[in-house]
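Peer 1: All I have is the shape, not the residue letters:
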């Protein structure tokens, strides 16, 4: 805990943002982290709540009260040690995690939750600045070789954990740069990619080998996929050359909307817009899709949709409209019914604040255009009763649209990766692997494991890190007969 009476004395202080007019001119991060003094005061708000529900609200089970207390007392180096004990990459989660820990905070029952995410952000950034984040190579090598397929947060977490206990780890990535959707799916204004690069340098010093531009198992194609591979490695070769294989390839098949006019020019999946933009920021060529001066419609109300909104505004879109199939959620949740679980409530992102008209309970029925290019869409209002959706008679309307982005989520791993390894699928088309009992994360294929979105389906970065860490423990147990890695 922090100060015993801190939650009574201090108000929650959220991180500040640069002004909208300034941040729209660039693709740099614009969140201003708390000062050391501000973070200490926020840490003081952590209660002696007896049962810290935030620990279980956090998928990686961060020991949150401990590092809140350490920050309050100015013991920053100890704070990063506690934080790193459960989370390999707090600079990622401190920026892009939605913070389910804060929803579970005991103080959140009848007041503002402790600003856990902002404190985490402050701890890790200070740790990098002070030089406290150093490589931790294994003292003894095991002689065992592990291949990790996919370099998103699950793959990186698994690779780092396995390297630190002495295994020789090689990470394979289909794109030309390491990071998966951390690199290509999340805009730089939310998370700059230098954060990935410095972790890569640390991991290379720990013995991890990175091989980018490599297709593993089967040809991988898909809408907007950053597939610029120059090399192919078969599943058989990996199974022969490595003692274990971890599949952490993510879930990148986007949901489509097969309505009339779907094939008009200007109707795209979100990643067809976001991936080239991240490449453009990295200096890898211009984005072929420009929203400058155009009326943009984003279909889908989640984080990917928000990223399309923010990127369109930076392009200089004439207008941005976002449709959501579900009804507008309440401004505030009923905490007596939802706490300590993640509540459904109205969430307005920084991208929405930069300029966006949001409309709820809307279904798109048709796209129309001129000379083969989209110029608008037809939609209808929806009514929800008892969990069932029906169209409201006479509620049809049209919206002007020069660009349309589908941001309705992702369903499955790409291509035939799982088939190439002979991995059995679950009912949703993901890798079938349990997280309970004996053989956690092990697939039906010999010595092949699966972690992250390729196993659980589309989820959060923090869940991917959790799965990567836990999978690494199971791989180490499989290879050595015992393990010292934490769950």
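Peer 2: Everything's here; your move. All of these numbers come straight from a predicted model, not from anything done at the bench.
Peer 1: Please count neighbours and contacts with C-alpha atoms only from this point.
Peer 2: Noted.
Peer 1: does residue 161 really touch residue 472, like I thought?
Peer 2: Yes. With contact defined as CA atoms under 8 Å, residue 161 reaches residue 472; the gap is 6.2 Å.
Peer 1: Compare those two (neighbour count), which wins?
Peer 2: Counted by other CA atoms under 10 Å, residue 161 and residue 472 do not tie: residue 472 has more neighbours, with 31 against 24.
Peer 1: Which of the helices or strands spans the nearest residue to the more buried one once chain neighbours are set aside?
Peer 2: Using CA to CA, 6 or more residues apart in numbering and skipping the chain neighbours, the partner closest in space to residue 472 is residue 158 (4.9 Å). In this structure, residue 158 sits in helix 153-164 according to DSSP states H and E.
Peer 1: Give me the contacts around the helix or strand just after that helix.
Peer 2: Once the chain leaves helix 153-164, the next helix or strand it forms, by DSSP H and E, is strand 168-173. Residues from elsewhere that reach strand 168-173 (CA atoms under 8 Å, 6 or more residues apart in numbering): 141-151, 155-156, 159, 162-163, 180, 207-216.
Peer 1: Return the members of the residues you listed classed as buried.
Peer 2: Buried members of the contacts of strand 168-173, scored by 16 or more other CA atoms under 10 Å, are 144-151, 155-156, 159, 162-163, 180, 207-216.
Peer 1: And here is the other one:
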């Protein structure tokens, strides 16, 4: 701790954002960068906590508290304050293979558990995290580091999202011959096709993937294991298999009129937009356009926010986001104490952009969809809703009660379902005869990652269900450790 009074002397400052009315005209990163002097001041706000909780990821009240990859946050905060950027980068990479991904796309549970955050604005951990690694790339400090020697073991990683990439990176460090299989045309999984360009540019993903290639990892795209690549061949050619395919089975909304045209899963909307953008700058027309349409996004989470931001850039006619929950307060409720993740009202980049265009926050709270109504061509034209009141009993069970007289009809030519996922797709799982749990996730104990099939491991959302990018990195790293131990009888991986 270089400055004992840093948290008193300096106010929290995060990466500034570009003007919403300007940034909606392009697909560039919507944030700007802090100056080096500002970053040093933000690093100085990190206190000499007796028991820092920012870097110890755990689950509290069903939500993540602290950093699951156990980032050495107090250490690199102080190093930034001291101007020792290269050392800060080393400490950052020690626990996280991809701080640029988490620096851009993680919701920062570390900040929710920051000790300073008990009664002051938390340390701007995520902004500092990103700038350390970006400075590392700019200065040429981030270089490929292939292993000094190779084993004779071959490992297949199925899926190239954050879990798969972290797993592959660690196994490669151990000297194994790693091949990553991806069914899409680009590496990255939901990092590439689930998070829009303005939030996580593909160039950032590609930059890291190219490093991993230089370090010796083989990537195979446009190849779905179980369809394009037989499972029997995979089992015969590789000494071990790690399943990192994510939780991509969509949760549906089973109400009247669901079959109408114009109703799509949010991920299909985001995937098609990013692919068309990267392939042709949207000139090929191979995406679901929101232009001149009344758009309704059903779901109040990050994916819904990404749909808002994408629709605004398409120049939609109107934009509404349904949230089944009531509007939250600006401060923690009494039953949500630190260091739990703070359940408070937030205005994210997509809502800011919608407000800049349409004059108000696009969200409608405590709204339940009752039915979709279509036109004579079978295309959705409106949504019928009713307001609901949610109550919670002493066991934590929620009940939603409709409020009579609150029925409403909303115009909608494009409806995007952003209500989450119901676990992993089952085709490969069933072919491998891997056991699943009651939620259809691959059954493998946390910390062990071994499935019921010899030599087959599972990590990330495919094992734990829909979760955060930082949990995926955590599980990918740990699964690599267990796989290395299985292959070699011992391991030096963390």
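Peer 2: Sure thing, it's come through. All of these numbers come straight from a predicted model, not from anything done at the bench.
Peer 1: And residue 289 of the first structure? What does it align with in the second structure?
Peer 2: Aligning on TM-score structural alignment places residue 289 of the first structure opposite residue 288 in the second structure.
Peer 1: returning to what we had before: let's see which of the buried ones among the contacts of strand 168-173 of the first structure end up in strands.
Peer 2: Those of these mapping onto strands are 145-149, 209-212, 214-216, per DSSP state E.
Peer 1: so who does the residue nearest to residue 153 of the second structure when sequence neighbours are not counted touch?
Peer 2: For residue 153 of the second structure, ignoring the flanking residues on the chain, the nearest one in space by CA to CA, 6+ apart is residue 176 at 5.4 Å. Each residue near residue 176 of the second structure by CA under 8 Å, 6+ apart is listed here: 150-155.
Peer 1: hang on, the earlier thing: so which of the ones in strands among the buried ones among the contacts of strand 168-173 of the first structure is the closest to residue 382 of the first structure?
Peer 2: residue 149 (41.8 Å; CA to CA).
Peer 1: That closest one matches what in the second structure?
Peer 2: Residue 149 of the first structure maps onto residue 158 in the second structure, by TM-score structural alignment.
Peer 1: how much space between that match and residue 264 of the second structure?
Peer 2: 27 Å (CA to CA, to the nearest Å).
Peer 1: same check, this time on residue 176 of the second structure
Peer 2: The spacing between residue 176 of the second structure and residue 264 of the second structure, counted by CA to CA, is 41 Å.
Peer 1: Then residue 123 of the second structure?
Peer 2: For residue 123 of the second structure, the distance to residue 264 of the second structure equals 39 Å [CA to CA].
Peer 1: again with residue 422 of the second structure
Peer 2: Distance from residue 422 of the second structure to residue 264 of the second structure, by CA to CA: 16 Å.
Peer 1: What of residue 316 of the second structure?
Peer 2: Residue 316 of the second structure is 16 Å from residue 264 of the second structure, where distance means CA to CA.
Peer 1: Which strand runs longest in the second structure?
Peer 2: strand 380-392.
Peer 1: who does that one touch, helix- and strand-wise?
Peer 2: Using 3 or more CA pairs under 8 Å, 6 or more residues apart in numbering; DSSP states H and E, the elements in contact with strand 380-392 of the second structure are strand 367-374, strand 398-402, strand 408-411.
Peer 1: Most tightly packed of those strands?
Peer 2: strand 367-374 (a mean of 20; mean count of other CA atoms under 10 Å).
Peer 1: Tell me roughly how far that strand lies from the first structure on average.
Peer 2: The superposed strand 367-374 of the second structure is, by mean CA distance after the TM-score superposition for the first structure, a mean 0.7 Å from where its aligned residues fall in the first structure.
Peer 1: what's the spacing between that strand and its chain's center?
Peer 2: Taking CA atoms, centre = their mean, to the nearest Å, one finds strand 367-374 of the second structure lying 29 Å from the centre of the chain it belongs to.
Peer 1: cool, and stretch 469-480 of the second structure?
Peer 2: Offset of stretch 469-480 of the second structure from its chain centre (CA atoms, centre = their mean): 13 Å.
Peer 1: counterpart of it in the first structure, which residues?
Peer 2: Residue span in the first structure matched to stretch 469-480 of the second structure, by TM-score structural alignment: 461-472.
Peer 1: what about that stretch, how far off from the second structure?
Peer 2: Superposing on the second structure places stretch 461-472 of the first structure at an average distance of 0.5 Å from its equivalents, by mean CA distance after the TM-score superposition for the first structure.
Peer 1: just to revisit the earlier point, OK, contacts around the match of residue 149 of the first structure?
Peer 2: 164, 180-182, 225, 241-245.
Peer 1: who wins for neighbours among these?
Peer 2: Most neighbours among the contacts of residue 158 of the second structure, by other CA under 10 Å: residue 164, with 33 neighbours.
Peer 1: What residues sit buried inside the match of stretch 469-480 of the second structure?
Peer 2: Across stretch 461-472 of the first structure, burial judged by 16+ other CA under 10 Å covers 461-472.
Peer 1: so can I have CSV of the helices and strands packed on strand 380-392 of the second structure showing distance to residue 38 of the second structure?
Peer 2: Converted to CSV, these look like this (distance: least, CA to CA, whole Å):
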stretch, distance to residue 38 of the second structure
strand 367-374, 42
strand 398-402, 44
strand 408-411, 46
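Peer 1: right, so of those strands, which gets closest to residue 334 of the second structure?
Peer 2: Shortest distance between residue 334 of the second structure and these, using CA to CA, is found for strand 398-402: 18.1 Å.
Peer 1: what about the closest one, distance to the chain center?
Peer 2: 29 Å.
Peer 1: which residues touch that strand?
Peer 2: 386-392.
Peer 1: make it 6 Å
Peer 2: By CA atoms under 6 Å, 6 or more residues apart in numbering, the residues outside strand 398-402 of the second structure that reach it are 388-392.
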